[in-house]
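J.: structure of the sequence below:
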Amino acid sequence: MLLAWVLVNLIKNLPTAHITRPGTASVVFNSFSGLQRGRVLRPGAAFLTPGVERGIPYEVRIQVWEFTDQSTSRVASNPVSAIAADGQSFSINVNIALRLNPDTLDDLHAKIGENYILTSVVPLVRSKFRDVAAKFQSEDFYRRDRRLEVEKQAKELINAELPKTQKDGKNVPMMSVEWVYMETAAFPPALRESIEKKQVAGILAQTAGVRAQIQQKETDRALILAKANERAIELKGRAALLGGP
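T.: Sure thing, here's the model as predicted:
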């Protein structure tokens, strides 16, 4: 009986394989000593002590998170509310592509935890997007070039303040935003209609300007041809006089 008990306990305490799936990395938590700092399991099999050690997986591929009121599996929070430089309030759906740094997962788990989206990412994205939006006019959110500039500045500000940690004496980001994408801004209907009318008027004015330039070029061309014809007639007249009896 004693031998059987010893064998059972030996089998129970044999290391078991922990599988880390492709696209993920795992930190290791020890029931007695806590998180094993400096140990991050990459895709593949690793042996852990049953009942003592367990692997906690994190997605390290790019994850797209949405700030929207729609029901999807990628929702981080509801739409972002902001105020443009001209004082107009609006809300907008924002999407971000986030990637965790696998080299710093142990620090991420220790300092922030698995709920990093709600505790770190969501409030930072909201804050920085509002900061950027306050620099742009309402109509800028309907212009492609200005929208791209908003997205660029938002990405830069967010990445500058995402959590970092010390690794080998260097300040290393625990995560990074690969891109920011804005959907259509939801301004009050009256303002949106006014902006759209202004845009149409601008397009018409631009078209009229182009047409005026074309007409001017045609006029200049006609004048040049007329002067050329006049000069040709004058030269022919002189030639006739010189060739006369």
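
J.: switch to C-alpha atoms for all contacts and neighbour counts from now on
T.: Will do.

J.: for this protein, which residue occupies the most central location?
T.: By C-alpha atoms, centre = their mean, the chain has its centre lying nearest to Val180, at 1.6 Å.

J.: now that residue. Nearest residue, chain neighbours left out?
T.: In space, Val180 comes closest to Ile96 once its chain neighbours are excluded; the distance is 4.6 Å by C-alpha to C-alpha, 6 or more residues apart in numbering.

J.: I figured the one you found hits Asn159, correct?
T.: No - look at Ile96 against Asn159 with C-alpha atoms under 8 Å: they stay out of range, at 11.4 Å.

J.: more neighbours, the two?
T.: When neighbours are counted by other C-alpha atoms under 10 Å, Ile96 comes out ahead of the other of Ile96 and Asn159, with 22 against 18.

J.: could you look up the SS state of the more buried one?
T.: Here Ile96 is recorded as strand under DSSP: H, G, I helix; E, B strand; the rest coil.

J.: look up how far Thr165 lies from it.
T.: According to C-alpha to C-alpha, to the nearest Å, Ile96 stands 22 Å off from Thr165.

J.: repeat for Ile11
T.: Distance of Ile11 to Thr165, computed by C-alpha to C-alpha: 40 Å.

J.: now do Leu100
T.: Distance, Leu100 to Thr165, by C-alpha to C-alpha: 13 Å.

J.: next: Val125.
T.: With C-alpha to C-alpha as the criterion, Val125 and Thr165 are 19 Å apart.

J.: residues contacting Asn101?
T.: By C-alpha atoms under 8 Å, 6 or more residues apart in numbering, the residues touching Asn101 are Val60, Pro173, Met174, Met175, Ser176.

J.: what lies in contact with stretch 10-27?
T.: Residues contacting stretch 10-27 (C-alpha under 8 Å, 6+ apart): 35-36, 39-50, 54-61, 102, 105-106, 109.

J.: list of residues touching the helix or strand containing Arg37?
T.: Here Arg37 is covered by strand 34-41, with elements defined by DSSP states H and E. With contact meaning C-alpha under 8 Å, 6+ apart, strand 34-41 is reached by 20, 25-30, 102-103, 105-107, 110.

J.: and the helix or strand following that strand, what other elements does it pack with?
T.: Counting by DSSP H and E, the next helix or strand C-terminal to strand 34-41 is strand 44-48. Counting contacts by 3 or more C-alpha pairs under 8 Å, 6 or more residues apart in numbering; DSSP states H and E, strand 44-48 packs against strand 16-20.

J.: buried stuff in the strand it packs on?
T.: For strand 16-20, burial by neighbour count (16 or more other C-alpha atoms under 10 Å) applies to His18, Ile19, Thr20.

J.: and this one, please, so the two structures can be compared:
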Amino acid sequence: MENKRTIIFAIIGVVGLFILIGLSSSIFYTIQAGEKGIIFKKFGGGLDKENVISQGFNFKAPWNTLFVYDVRENSIEESMDVLDKNGLSINVDVTLRFHPIYSRVGFLHENFGIGYVSNLVIPEVRSSVRQVMGRFTAEEIYSTKRAEVEGAIKEETAVSLGANNIEMKTLLIRSINLPEQIKLAIENKLTQEQEALAYQFRLEKEKSEAERKRIAAEGEAAANNIVNSSLTNQLLRMRGIEATLDLSKSPNTKVIIIGSGDDGLPIILGNN
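T.: As a prediction, this is how the structure comes out:
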């Protein structure tokens, strides 16, 4: 009787082992590095959004469903045709780098599912680019306000994705392409504006130089007036006498003074 009971337990154990092995893939699982997992509990309240499973070995009830998300930084490249403020078609190439917000993977799955990139990220990027560029003209986008356009696209994309549990790392606008004739027209206009600015600069420089010369001339004239008003015959005669005396002291000069000149100054003879 004991042997029979032992055999029955052994059979049950073997059967249980085979069942466990068969269900092992439904019970045991491993979350790899760069992944997050969430569980859908069929008999326990549905999707468990709050408990995000990190990397490592785990187990679950075989009737529950595991969803694994790659949360490493991802990137997409998009080329799209958009309309400017005046309805002109513009081609834009953008690159977006992003990843799911780790603690919100459950909410992301509930709203958009595994295909969130095509269901959420790409449409939001396209929408932001179209909305922003629709507020500017082609000329502004291509030249004068390009930095402002790029900044607005980045800001609005980050806000819209963040509201849907995606963190945007960066958005790069690789190129903005206009129809060739429009591009040439804008470049010609910019060239003419630069030439006009250069011409205006030259005019202003010439005006400044003319003003400088006028002020210098007025100063020189005022100085001459002051000097002329201070010169008298007595002062000139005194300065002449002083200069004559200094010259007479030169060792290379023989001084002979005979009378005086018409201007009242001594006459010096015998210079070597």
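
J.: okay, and the equivalent of Ala232 of structure 1 over in structure 2 sits in which element?
T.: With TM-score structural alignment defining the correspondence, Ala232 of structure 1 maps onto Ala223 in structure 2. When elements are assigned from DSSP H and E, Ala223 of structure 2 belongs to helix 180-230.

J.: and whichever residue in structure 1 pairs up with Asn165 of structure 2, how many neighbours?
T.: Matched by TM-score structural alignment, Asn165 of structure 2 corresponds to Met174 in structure 1. Met174 of structure 1 has 20 neighbours, counted by other C-alpha under 10 Å.

J.: quick one, what contacts Met174 of structure 1?
T.: Applying C-alpha under 8 Å, 6+ apart to Met174 of structure 1 gives the contacts Leu100, Asn101, Pro102, Thr104, Leu105, Asp107, Leu108, Leu162, Pro163, Lys164, Thr165.

J.: 6 Å - rerun?
T.: Going by C-alpha atoms under 6 Å, 6 or more residues apart in numbering, Met174 of structure 1 touches Asn101, Thr104, Pro163, Lys164.

J.: out of the contacts of Asn101 of structure 1, which are inside strands?
T.: Counting by DSSP state E, those place Pro173, Met175, Ser176 in strands.

J.: quick one: which of Ile11 and Thr165 of structure 1 has more around it?
T.: Thr165 (15 against 10).

J.: hmm, Met175 and the more buried one touching each other?
T.: No - between Thr165 of structure 1 and Met175 there is no contact under C-alpha atoms under 6 Å: 10.3 Å.

J.: tell me which helix or strand Leu3 of structure 1 sits in.
T.: Using DSSP H and E, Leu3 of structure 1 maps to helix 2-12.

J.: ok, the ones in strands among the contacts of Asn101 of structure 1 vs Ile92 of structure 1, which is closest?
T.: Distance to Ile92 of structure 1 across those (C-alpha to C-alpha) is lowest for Ser176, with 21.8 Å.

J.: burial measure for the closest one, as a count.
T.: When neighbours are defined as other C-alpha under 10 Å, Ser176 of structure 1 has 21 of them.

J.: burial measure for the nearest residue to Ile117 of structure 1 once chain neighbours are set aside, as a count.
T.: Counting by C-alpha to C-alpha, 6+ apart, Ile117 of structure 1 lies nearest to Ala76, which is 6.9 Å off, once chain neighbours are set aside. Using other C-alpha under 10 Å, Ala76 of structure 1 has 20 other residues around it.

J.: can you tell me the SS state at Leu269 of structure 2?
T.: strand.

J.: so the nearest residue in space to it that is not next to it in sequence, which state does it fall into?
T.: Distance criterion C-alpha to C-alpha, 6+ apart; nearest residue to Leu269 of structure 2, sequence neighbours excluded, is Ile256 at 5.2 Å. Following three-state DSSP, the label given to Ile256 of structure 2 is strand.

J.: under the alignment, what does Ile256 of structure 2 map to in structure 1?
T.: Superposed on structure 1 with TM-score structural alignment, Ile256 of structure 2 falls in a gap with no aligned residue.

J.: my guess is Ile256 of structure 2 meets Ile267, correct?
T.: No - counting by C-alpha under 6 Å, Ile256 of structure 2 does not reach Ile267; the two are 7.5 Å apart.

J.: now the aligned residue in structure 2 for Leu105 of structure 1: how far from Lys213 of structure 2?
T.: Structural alignment (TM-score structural alignment) places Leu105 of structure 1 against Val105 in structure 2. Separation of Val105 of structure 2 from Lys213 of structure 2 (C-alpha to C-alpha) stands at 75 Å.

J.: okay, the two: which has more neighbours?
T.: Neighbour count, other C-alpha under 10 Å: between Val105 of structure 2 and Lys213, Val105 has more, with 26 against 12.

J.: hang on, the more buried one in a strand?
T.: No - assigned with three-state DSSP, Val105 of structure 2 falls outside any strand and is helix.

J.: list the contacts of whichever residue in structure 2 pairs up with Leu48 of structure 1.
T.: Using TM-score structural alignment, the partner of Leu48 of structure 1 in structure 2 is Phe59. The contact partners of Phe59 of structure 2, taken as C-alpha under 6 Å, 6+ apart, are Ile27, Phe28, Tyr29.

J.: not counting its neighbours along the chain, what's nearest Ala61 of structure 2?
T.: Excluding the flanking residues, the one nearest Ala61 of structure 2 by C-alpha to C-alpha, 6+ apart is Ile27, at 5.8 Å.

J.: from Pro179 of structure 2, how far out is the residue lying closest to Glu140 of structure 2 once chain neighbours are set aside?
T.: Nearest residue to Glu140 of structure 2 in three dimensions, chain neighbours excluded: Arg146, at 6.5 Å (C-alpha to C-alpha, 6+ apart). Distance from Arg146 of structure 2 to Pro179 of structure 2, counting by C-alpha to C-alpha: 17 Å.
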